[in-house]
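Undergrad: no sequence on this one, just coordinates:
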């Protein structure tokens, strides 16, 4: 039986046909049960016929799950995994206790943050240097952006963008660029591994690519995809 640390990510997957319209609004769901507790969440399309669902278990013990994909053909899978005690610097997500912060396991958390707005959009060497520097620093929180930033000292073109473009050359939020999101997740995990909370800025105006002017419906579709992919990361603060 697969073992997952408490507050880490269980990832389940099924194979299916590519969505016919939106790669965001897919009917892929997961139901997770332990004793009298039931959690239902939405999964996402990860490209190449792969559908993923992510779940952060918060109780030790055996969890049972059911995955359901309703596409051209209905696919259902079930299984179980064991959630084991957390180790190392895994204290769970930060929560509020009165006027103070603490980790889910009760350990006190005093935020001491820095800003790294566009760090994931920089050259790979600089990204790696950032993690190395942070690992030797006192910081335990970093503010960062999903979208690239156009501002003083931020003039380079990113390697990846969050979405593909349609035939008219406009961003298509229903066609996420999977490589970008994998890249973002890799850096979120790197921060988590060194005990740093990611204060993730979802929108900002410092833009020359058009992400600040997507419109309400596109913004909501983008947020839907963010939640489906990222909600199981224990170190994210939605900002």
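TA: On my side now, so go ahead. As the structure is a computational prediction, the values presented were derived from the model and not from experiment.

Undergrad: only C-alpha atoms for contact and neighbour calcs from this point on.
TA: Will do.

Undergrad: How about the contacts made by residue 28?
TA: Counting by Cα atoms under 8 Å, 6 or more residues apart in numbering, residue 28 touches 42-44, 51, 67-70.

Undergrad: Secondary structure added to the residues you listed, as JSON lines?
TA: As requested, the contacts of residue 28 are exported to JSON lines (DSSP: H, G, I helix; E, B strand; the rest coil):
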{"residue": "42", "secondary structure": "strand"}
{"residue": "43", "secondary structure": "coil"}
{"residue": "44", "secondary structure": "strand"}
{"residue": "51", "secondary structure": "strand"}
{"residue": "67", "secondary structure": "strand"}
{"residue": "68", "secondary structure": "strand"}
{"residue": "69", "secondary structure": "strand"}
{"residue": "70", "secondary structure": "strand"}
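
Undergrad: this is the comparison structure:
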């Protein structure tokens, strides 16, 4: 069972040869009665593929996968979506032009701070930041996906978003799964504290060449980031 507005994840084993980030297409069709949602999956390294879905309706959902790889195609399943528990307010949306409100109707009044390069500081500093936030009044922080180079931050990050070597020798067709797992974990850490993550997808404070990616690479990056 999965709560309404929680994340249901499908994990599948598939090919790791070649370049699965571009060679393998994977999507899933989720359905509850007349409600149909189609989502793209993604390659998470080491032969693992994932599809993530946030159900917004209580009931019995069914799914079927579509892929150009036979071992990932036509995989079926079902799960029950139940009512949300206390504290699970669902996603946020704009309310009456100028305000924010969660899906269950709870108002959201943001009081935020910035931690732009927080996820690139290493375990000790990142944990210390979480402890500080836990004792703060903030309910939102703004942070970047890409590492950031500016006067307050000159260190090299622990992880990079792509395979390759710094500073500018990257393969923009191959993502680095440990980087993305680490970033996801930090967003989940914030969620546990009741803090919304205001994620910056692109910025120009860069010395690694990420700001100069071609449009095709930008599109590939966006699709992977949102999956």
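TA: Alright, I've got the coordinates. All figures in this text were calculated on a predicted structure; none of them were measured in a lab.

Undergrad: on that earlier part again, buried ones among the contacts of residue 28 of structure 1?
TA: 42-44, 51, 67-69 (16 or more other Cα atoms under 10 Å).

Undergrad: which one among the residues you listed gets closest to residue 154 of structure 1?
TA: residue 44 (31.1 Å; Cα to Cα).

Undergrad: Would you agree the closest one is in contact with residue 67?
TA: No - using Cα atoms under 8 Å, residue 44 of structure 1 makes no contact with residue 67, being 11.9 Å away.

Undergrad: Which stretches in structure 1 count as helices?
TA: 124-135, 178-193, 216-230 (DSSP state H).

Undergrad: hang on, the earlier thing: which one of the contacts of residue 28 of structure 1 sits closest to residue 206 of structure 1?
TA: Set against residue 206 of structure 1, the nearest of the contacts of residue 28 of structure 1 by Cα to Cα is residue 44 (28.5 Å).

Undergrad: distance of the closest one from residue 186 of structure 1?
TA: Residue 44 of structure 1 sits 17 Å away from residue 186 of structure 1, going by Cα to Cα, to the nearest Å.

Undergrad: for residue 200 of structure 1, same thing?
TA: Note on residue 200 of structure 1: its distance to residue 186 of structure 1, by Cα to Cα, is 14 Å.

Undergrad: cool, and residue 82 of structure 1?
TA: From residue 82 of structure 1 to residue 186 of structure 1 the distance is 24 Å (Cα to Cα).

Undergrad: the more surrounded of these two?
TA: For residue 82 of structure 1 versus residue 186, the count of surrounding residues by other Cα atoms under 10 Å is larger for residue 82: 19 against 13.

Undergrad: which residue in structure 2 lines up with the more buried one?
TA: Using TM-score structural alignment as the criterion, residue 82 of structure 1 maps onto residue 80 of structure 2.

Undergrad: can you pull the contacts of its match?
TA: 1-2, 58-61.

Undergrad: just the buried members of those residues?
TA: When those are checked for burial by 16+ other Cα under 10 Å, the buried set is 2, 58-59, 61.

Undergrad: got those residues as JSON lines, with distance to residue 104 of structure 2 columns?
TA: Compiled in JSON lines, these are given as follows (distance: Cα to Cα, whole Å):
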{"residue": "2", "distance to residue 104 of structure 2": "17"}
{"residue": "58", "distance to residue 104 of structure 2": "13"}
{"residue": "59", "distance to residue 104 of structure 2": "17"}
{"residue": "61", "distance to residue 104 of structure 2": "20"}
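
Undergrad: For the match of residue 82 of structure 1, which non-adjacent residue is spatially closest?
TA: residue 60 (4.5 Å; Cα to Cα, 6 or more residues apart in numbering).

Undergrad: so that neighbour touches residue 30, yeah?
TA: No - applying Cα under 8 Å as the test, residue 60 of structure 2 and residue 30 come out as separate, 10.4 Å apart.

Undergrad: any idea what residue 50 of structure 1 aligns with in structure 2?
TA: In structure 2, residue 50 of structure 1 lands on residue 48 (TM-score structural alignment).

Undergrad: Now that match: closest residue in space that isn't a chain neighbour?
TA: Closest to residue 48 of structure 2 by Cα to Cα, 6+ apart is residue 13, at 4.9 Å.

Undergrad: if I pick the one you found, what's in contact with it?
TA: 47-49, 72.

Undergrad: mind putting those residues in a markdown table, distance to residue 24 of structure 2 included?
TA: What follows is these, written out as a markdown table (distance: Cα to Cα, whole Å):
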| residue | distance to residue 24 of structure 2 |
| --- | --- |
| 47 | 11 |
| 48 | 12 |
| 49 | 10 |
| 72 | 9 |
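
Undergrad: Which contacts among those does structure 1 share?
TA: Contacts conserved in structure 1 for these, using both residues aligned by TM-score structural alignment, their matches' Cα atoms under 8 Å: 47-49.

Undergrad: picking that back up, indicate which one of the helices of structure 1 is closest to residue 107 of structure 1.
TA: When the helices of structure 1 are compared (using Cα to Cα), the closest one is helix 178-193, at 16.0 Å.
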